[in-house]
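Visitor: Sequence first, then the predicted structure, then my questions.
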Amino acid sequence: MMLVLAVIQLIAISAVSAALYDVTKYGADRSGGIPSTDQIARAINDAAIHGAGIVHFPPGKYLTGPIELKSNIILDIADSTIITFLDDPALYPPLDATLPDGKQRRIEFTPLIRGVGVRNVAIRGNCVLEGNGAIWWDRLPPPATRPIFIYFSGSHNIVLKNIIIRNSPMFNVNIIWSNSIVVDGIRIRNPESYKGAGPNTDGINLLSVNRVHVTNVDVATGDDCLVLDAWGYGKDRDPTHDVLIENSHMSIGHSGVGIGSITAGGLRNITIRNCVFDSVCRGVDIRTNNVRGGVVEDILYQNLTMNNCTWEGISITALFPDYKDKGWHPIGDQTPFIRNIRYENIRGSAEREGIYLVGLPESPVENIVLENVDMRSKKPNPILLQNTRNIVINGRRY
């Protein structure tokens, strides 16, 4: 994939030419006993002042508050290093930011690691990033908002490689209004549930992004393992497009790979292939409703294994989460359209329907092809179709 080569090459060139900024030279404590928030910030700011830099964490244990990344910075973390984030709410005040294109963004807590309006940034290392999530979940149980772990907004050329993210207070990776993104080899671990429903700990949450490659990730979390959304309001539409997700393992989450329910901006040209989903609620799903709008089209699912889905295996619904009003409505700006979806070489099992496709009376789910698909189900009828048009399942037209 040319995007991946271009972004990795760009970061590699930066690594060759950039100076090394060792956080311990700025006084960071690698015993884990003393917070190093200010020392880490000084290393990053020094690198940014000089135009670029590799901010290096030698082996050890570090304790820190939030980290703000700057353009042309590689956060390079030595193998087996553990960075633990402090849980004091006073360190994570509300964040107001203006993006390069003038968009305003406010989030209720400063993320643990953030980059807003940055370019050419990487976080890499066979290391552990520990978020102290249980303290936050007890303090602010669902559906309360808590800090996001890794957050990028309005940014370009982002690489996340090989890191382990553990116990995020809320979303683990959240990237919005950004492009040219590579997520490679990262591992995410959050509990399946915590005193009830999973505490909004989406693994990888991408909103209004394009030119994205996610590969070799391993996600087990209490909410969606990976979700793609697209923001839109009125005439302002920010689509998600040109996304490849491959060679990955997802488990125990609400969905293996979910599209929506924020669909107003439109999502297109997305491929999910060569992945295994274990004990997720839904294997792959597309979800929206008649107030979300947007066009979801040109999606390819290929070579997937879905073991023990606790709900549906393959799911499309325009009645998410469970809209009671299932009658006909005039087509308008908020009407969603789901079409041109293809599933190839998929095997698995589900507690509910193996194939669940539900559209709207005024906007049927249409042009869906399932080829060489074997989704076993405990339901007497493993296929449910409502408000659909031109559906082909293993050569049979419905």
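Guide: Perfect, I can see it now. The structure presented is a predicted model; accordingly, all values stated were derived computationally and were not measured. Numbering: from 1, shown residues only.

Visitor: switch to C-alpha atoms for all contacts and neighbour counts from now on
Guide: Noted.

Visitor: Helices of the chain, start to end?
Guide: 2-17, 37-49, 133-139 (DSSP state H).

Visitor: Would you mind saying which of these lies nearest Asp298?
Guide: helix 2-17 (19.2 Å; C-alpha to C-alpha).

Visitor: Show me what the closest one is packed against.
Guide: With contacts taken as 3 or more C-alpha pairs under 8 Å, 6 or more residues apart in numbering; DSSP states H and E, helix 2-17 sits against strand 53-57, strand 119-124, strand 156-161, strand 173-184, strand 204-215.

Visitor: Pull the residues that contact that helix.
Guide: 52-54, 72, 74, 120-122, 157-159, 180-182, 211-213 (C-alpha atoms under 8 Å, 6 or more residues apart in numbering).

Visitor: still on that earlier bit, out of the helices of the chain, which is the most enclosed?
Guide: Stretch with highest mean neighbour count among those: helix 37-49 (a mean of 19; mean count of other C-alpha atoms under 10 Å).

Visitor: Give me the contacts around that one.
Guide: Here helix 37-49 makes contact (C-alpha under 8 Å, 6+ apart) with 19, 21-24, 26-28, 53-55, 63-73.

Visitor: Next up, a structure to set beside the first:
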Amino acid sequence: MKSTLMVLLGGATACLTVAFRPAAGPSAQPLPTGSSAAADLPNLPPVLQASFPKDTFNLTKYGAVADGQTLNTEAFRKAIEACAASGGTVLVPRGLWLTGPITLKNNVNLHLAAGALVQFTADRSQYPLIKTSWEGEDAIRSQAPISGVDLTNIGITGKGTFDGAGDAWRPVKKSKLNETQWQKLVASGGVLSEKKDAWYPSAASLKGNQLAAAGTPRKSLNPADFADIRDFLRPNMLSLTRCKQILLEDFTIQNSPAWTIHPLLCENITLRRVTAKNPWYGQNTDALDLESCRNGLVEGCTFDVGDDGICIKSGRDEQGRKRGVPTENFIVRDTKVYHAHGGFVIGSEMSGGARNIYVSNCTFMGTDVGLRFKTARGRGGVVENIFVDGVDMTDIAGEAILFDMYYAAKDPVPLLGESTAPLVIAPQPLNEGTPQFKGFRIKNVTCKGATTGILVRGLPEMSIKDISIENAVLESKKGLVCQEAENIRLKNVALISTDTAPVMEVQNSHNIALDGIRYTSGAELLLRVTGDRSQDIRITNTNTKLAKKDVQLGDKLAKKTVLMSQK
């Protein structure tokens, strides 16, 4: 598959060919330009690039001192304001620069020289409470360490590092640390929960978390109403809102209080060779959250964080639907994700929708889930036209490929010792909060080690539709679990599962094509079908004789529910 990305560079338009590799594995080569495999992919709109005059404004000329002790907030402000007057680059030289929040301005490229470390202060009082957004809804939070609002032509570049002092903000569960780590954390200060199983940086942080856990968060949008829980209101680290022509390139950004890189309602984003690092136990520390953004390229990045890696969002529930701005027209490629909740993720806050997303040549190592598409009743929104070609995964704790419209509810997949049949999800009436997943094309995927190879879990009132998975090798405990779905096609998929009773499970789904399925010889059961709404399930080009039993049907299902054409 191939798509063309038009890029405007200094007034000249260039054309980048986005090629998807023909086979899984690190040694596979890109398709040549003009391959017929790209026939079903549209061209994406232009991604306008940021560009800056050559003028350079050295931070030291504005009073900055690189001693790790001097607070350089005012020096950053002066340098950025001076640069914005005519445009150019603010140069942060090698050294340790302590600072409070940095606010970007139009036509400014903040450039960190190699060896530059911008250390944001752990003094939470330096971050004023402001009206902003949190997890897809309007909220009061602390000001982000780096932020920009309503800007055009901005950049953050260079091989230096930003450190967000996230340890001063984030709560930590005792279960996440070994005993030595826990004792060291407790000795550092802060407060413990009543059960002594969680640490909080302060009493204000604990109070805010308790209010949230009790389901009684404050609905006010007046910052003064939150002074007593300000430490709970962790900021996203790099927050860009309604900005255009953004260049983020080469830097490392780490130790974030919450989400790490968060463009909201932005256009024309280029994110290239950026490294995001957070502790694996760091709550809400997503690497990249593209929320209601249009037109962009993410490539060559490395993410190792405590929550989702590459995440597509578009607002939460009623506010997201009212905003009505999908994240669309993005290419994500050549990126590695470690120790995240999900490698490439859409949702769960996707109420404005997502479409025209292309993912290729990515590697996920040690993530909880590989390809993670999640939503829930109440979200609304449509996710469609998602293309994935070339993803390799190892040591996935949960699902290699997950489509879940029942997110945050009890997992209907049975636990050890429980019934092997999935639980029935009760239907609810369709309304504006009913989400939709449709039109996914996934190919050339390998996974070595997961709990489940593929889990598709729709809603009885709104099935997951039109999913194609082709050329995949998935080594896992369970093979396929498919609930409340229609028009699902697996072609040339190897389900190398240890739990072979059954290899594949289908419930209340129809128009399911299982073509060229490979599985472990001697499997107890190849396919179990349950649910009185299951129909039109086809097994073709598959050696069903390798299993001790080929098909098991639930009560009230006729034999014609499953049609087999043996290989």
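Guide: Thanks, I have it. The shown structure was predicted, so the numbers you read here are calculated from the model rather than taken from an experiment.

Visitor: picking up where we left off before, with distance to Gly348 of the first structure added, can I get the helices of the first structure in TSV?
Guide: Formatted as TSV, the helices of the first structure follow (distance: least, C-alpha to C-alpha, whole Å):
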stretch	distance to Gly348 of the first structure
helix 2-17	30
helix 37-49	46
helix 133-139	32
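
Visitor: Test my guess that Ile261 of the second structure contacts Leu238.
Guide: Yes - using C-alpha atoms under 8 Å, Ile261 of the second structure is in contact with Leu238, at 4.9 Å.

Visitor: Of the contacts of helix 37-49 of the first structure, select the buried ones using a PyMOL command.
Guide: Buried subset of the contacts of helix 37-49 of the first structure, written as a PyMOL selection, criterion 16 or more other C-alpha atoms under 10 Å:
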select buried, resi 21+22+23+24+28+53+54+55+63+64+65+66+67+68+69+70+71+72+73
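
Visitor: Among the contacts of helix 37-49 of the first structure, which ones are in strands?
Guide: Tyr21, Asp22, Gly53, Ile54, Val55, Leu63, Thr64, Ile67, Glu68, Ile73 (DSSP state E).

Visitor: What is the equivalent residue in the second structure for the first one?
Guide: Residue correspondence to the second structure (TM-score structural alignment): Tyr21 of the first structure is matched to Phe57.

Visitor: nearest residue to its match other than its sequence neighbours?
Guide: Among residues not flanking Phe57 of the second structure along the chain, Val90 sits closest, at 4.7 Å (C-alpha to C-alpha, 6 or more residues apart in numbering).

Visitor: likewise Glu353 of the first structure?
Guide: Glu353 of the first structure's closest residue in space is Pro382 (C-alpha to C-alpha, 6+ apart), at 4.6 Å.

Visitor: Was I right to think the one you found contacts Leu357?
Guide: No - applying C-alpha under 8 Å, one finds Pro382 of the first structure not in contact with Leu357, separated by 11.3 Å.

Visitor: Tell me which of these two has more neighbours.
Guide: Counted by other C-alpha atoms under 10 Å, Pro382 of the first structure and Leu357 do not tie: Leu357 has more neighbours, with 23 against 19.

Visitor: Now for the residue nearest in space to the middle of the second structure: which residues touch it?
Guide: The residue lying closest to the centre of the second structure (C-alpha atoms, centre = their mean) is Cys311, at 2.1 Å. By C-alpha under 8 Å, 6+ apart, the contact set of Cys311 of the second structure is Asp286, Ala287, Leu288, Asp289, Leu290, Phe344, Val345, Ile346, Gly347.

Visitor: In those residues, which residue is surrounded by the most others?
Guide: Busiest of those [other C-alpha under 10 Å] is Ala287, holding 31 neighbours.
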